[in-house]
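# I would like the atomic coordinates for the input below:
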Amino acid sequence: MSIRHNINQRSTAQQPLETAIVIVPDAWCLPEHYEGLATACRALGSEVMIVQNPSTRGPMGEGTAPPGLYDDAANARRIIKGLVRERKKVLIVAHSYGVVVASESVRGLGMEELTGVSQGGVVRMLFIAGIVPWEGGERNGSYEGHARARAAGRRDGESEGFMYHSPEKLAECMYSSVPYSQGLRHAATTNTTQSARAFEERLTYAGYRTIPVTYMVAGADRTVPPALQERFIGVVEAEAGRAVDVVRYSVDHCPPVTGPDAVVDCVRRAAGAEGYPNCTWI
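Here you go, the predicted structure:
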């Protein structure tokens, strides 16, 4: 079943659904990157939406500033807020840079914050190899002191404010757990250019401070190395003042494509299969 991005997808078997999963993509990644994951998540009995980050679209034309983090966050917030207004319990699944977008977008939308006000709200966020700046920090600064990650993220070029990587680099860094030829195919079909501005704008609201987090560590990630992911877990715990639910898998940077079963396991866990009282869908 095809997914229309930024348009609500409802199951014909369940009208209306009380839960929703919102997938917030990584930089460089088109919504098509997540369609297989969305199909699997829908089988759990939930409405599923994939956000299209405006910053991941390519040059906008002469005289038009490239979209940035705040454009991405405003777009994601519109979708999430609409679901909350429909009294839905929302699980956000955010991939890498998508964590920055999700964190910026959820001010005032957490289930715990809306207790007594609304039956809906964001119950939990699942971070997949998530990049987590401190509040007031930006994506680029989050890599400070980690030469390996900075080298992997170094752009191959830039045009009109949009960065690009070669398919060969994407195959090597993002799809390292599958044959190289398969990685090249993924890079050619589900990746695109990325606005540099999105990596430079600062996080003004640390949504992970008020909404519980499950963090999926990608143990074979060559883009956001595991040691850096562990550091990001520490950022969440320091800001939130509570432990992060951590799950570790030996997957590369793009498990929604190369290891979807592991991601679905994490979604089930985040959605209540392990008994979380604030998010019990399953």
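# use CA for all of it now, contacts and neighbours both
Noted.
# Okay, strands next: where are they in the stretch 101-250 of the chain?
In chain order, the stretch 101-250 of the chain shows strands spanning 121-128, 157-159, 162-164, 194-195, 213-218, 245-249, with DSSP state E, counting those that start in this stretch as the criterion.
# Against which helices or strands is the shortest one packed?
Packed against strand 194-195, as judged by 3 or more CA pairs under 8 Å, 6 or more residues apart in numbering; DSSP states H and E, are the following elements: strand 162-164.
# And the strand it packs on, what does it pack against?
Taking 3+ CA pairs under 8 Å, 6+ apart as the contact cut, strand 162-164 packs with strand 157-159, strand 194-195.
# Of all those, which one comes closest to G110?
Taking CA to CA as the criterion, G110 comes closest to strand 194-195 out of the helices and strands packed on strand 162-164, the separation being 28.4 Å.
# next one: the closest one to chain centre, how far?
Using CA atoms, centre = their mean, to the nearest Å, the distance from the centre of strand 194-195 to the centre of the chain it belongs to is 16 Å.
# Which residue, neighbours along the chain excluded, lies closest to Y276?
Distances taken as CA to CA, 6 or more residues apart in numbering place A270 nearest to Y276, at 7.6 Å, with adjacent residues excluded.
# Following up with a second sequence; could you model it the same way so I can compare the two?
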Amino acid sequence: MSTDDTARPAFLLVHGAWHGSWCWEPLTSVLHADGWETRTVDLPSAGRKAGVQDDARVVLEELARIDGPVVVVAHSYGGVPVTQAVAEASSVAHIVYLAAYQLELGESVLGRHGAPVPPDPDGFRPVPDQPVPLFYADAPEADAEAAAARLVPQSTRSFTDTVTAAGWHTVPSTYIVCEQDRALSPRFQEDIATRAGAVHRLADSHSPFLSMPGRFAALLTKIVQESAR
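Predicted structure coming up:
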């Protein structure tokens, strides 16, 4: 796979819990300026009573609309439906897990943390307290506050549903560890990143697409170039 203008893959960007496709806007602006095609999705589990399979279906539907190879970038919880969906997709050339859950068959988000199933698995997880320092510690204050205002409750079922297929077993993957992350501990990330074929690190908090979109875009370009060799 070449990264020239005629053979570049498209990026499909998949957001994490409580978020929406809006969170990628700073990054997509940079990628578009450099000639990359990008697509995003809105996962139904953010704001609606939907689970991993519902989210995976949305990812699969968007993949089917893209001509040519695709690099899927999954942030945080987004790694779960991406892991599920990519197992059924033929167009995915690479998966990039950004501070994300690269789960194995039978694992769930809460299960991976050793947490019990909550008493109301069909309810919602509210937006965490103090989301700005949790998710956007390194972002410009105005951007962080604007992002926090757009967060919505997350379906509990998305955290309890288990993965029934793991696409990273057959599709090459790269993990990006966010070394200053306050939402998903760097130690957790380093441990789960051993499942990926390559690992990169950013000295940043949980959301580099907001705090350092230029550097993050450059890293994605590097990952695509490395995967083409």
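# picking up where we left off before, could you redo the strands of the stretch 101-250 of the first structure as TSV and give each row mean neighbour count and distance to M174 of the first structure?
As requested, the strands of the stretch 101-250 of the first structure are exported to TSV (neighbours: other CA atoms under 10 Å; distance: least, CA to CA, whole Å):
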stretch	mean neighbour count	distance to M174 of the first structure
strand 121-128	27	13
strand 157-159	13	17
strand 162-164	22	14
strand 194-195	28	15
strand 213-218	25	11
strand 245-249	15	15
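# Quick one: those as CSV, columns for distance to P16 of the first structure too.
Conversion of the strands of the stretch 101-250 of the first structure to CSV gives the following (distance: least, CA to CA, whole Å):
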stretch, distance to P16 of the first structure
strand 121-128, 16
strand 157-159, 44
strand 162-164, 40
strand 194-195, 36
strand 213-218, 26
strand 245-249, 30
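# what's the closest of those to A171 of the first structure?
Across the strands of the stretch 101-250 of the first structure, A171 of the first structure has its closest neighbour in strand 162-164 (13.3 Å, CA to CA).
# Which residue ranges of the second structure form helices?
Along the second structure, counting by DSSP state H, helices occupy 25-33, 52-64, 79-86, 109-112, 131-135, 141-148, 157-160, 186-192, 208-211, 213-227.
# Kindly compare burial across those helices and name the winner.
A comparison of the helices of the second structure by mean neighbour count, using mean count of other CA atoms under 10 Å, puts helix 79-86 on top with a mean of 28.
# what range in the first structure does that helix sit on?
Using TM-score structural alignment, helix 79-86 of the second structure corresponds to residues 99-106 of the first structure.
# Just want the most central residue of the first structure.
What sits nearest the mean C-alpha location of the first structure, by CA atoms, centre = their mean, is A94, with 1.9 Å.
# ok, and the closest non-adjacent residue to it?
Going by CA to CA, 6+ apart, A94 of the first structure has V24 as its nearest residue, at 4.7 Å.
# and that neighbour, how many neighbours?
Residue crowding around V24 of the first structure was assessed by other CA atoms under 10 Å; the count is 29.
# got it, and the one 3 residues further on?
A27 of the first structure is surrounded by 20 other residues when neighbours are defined as other CA under 10 Å.
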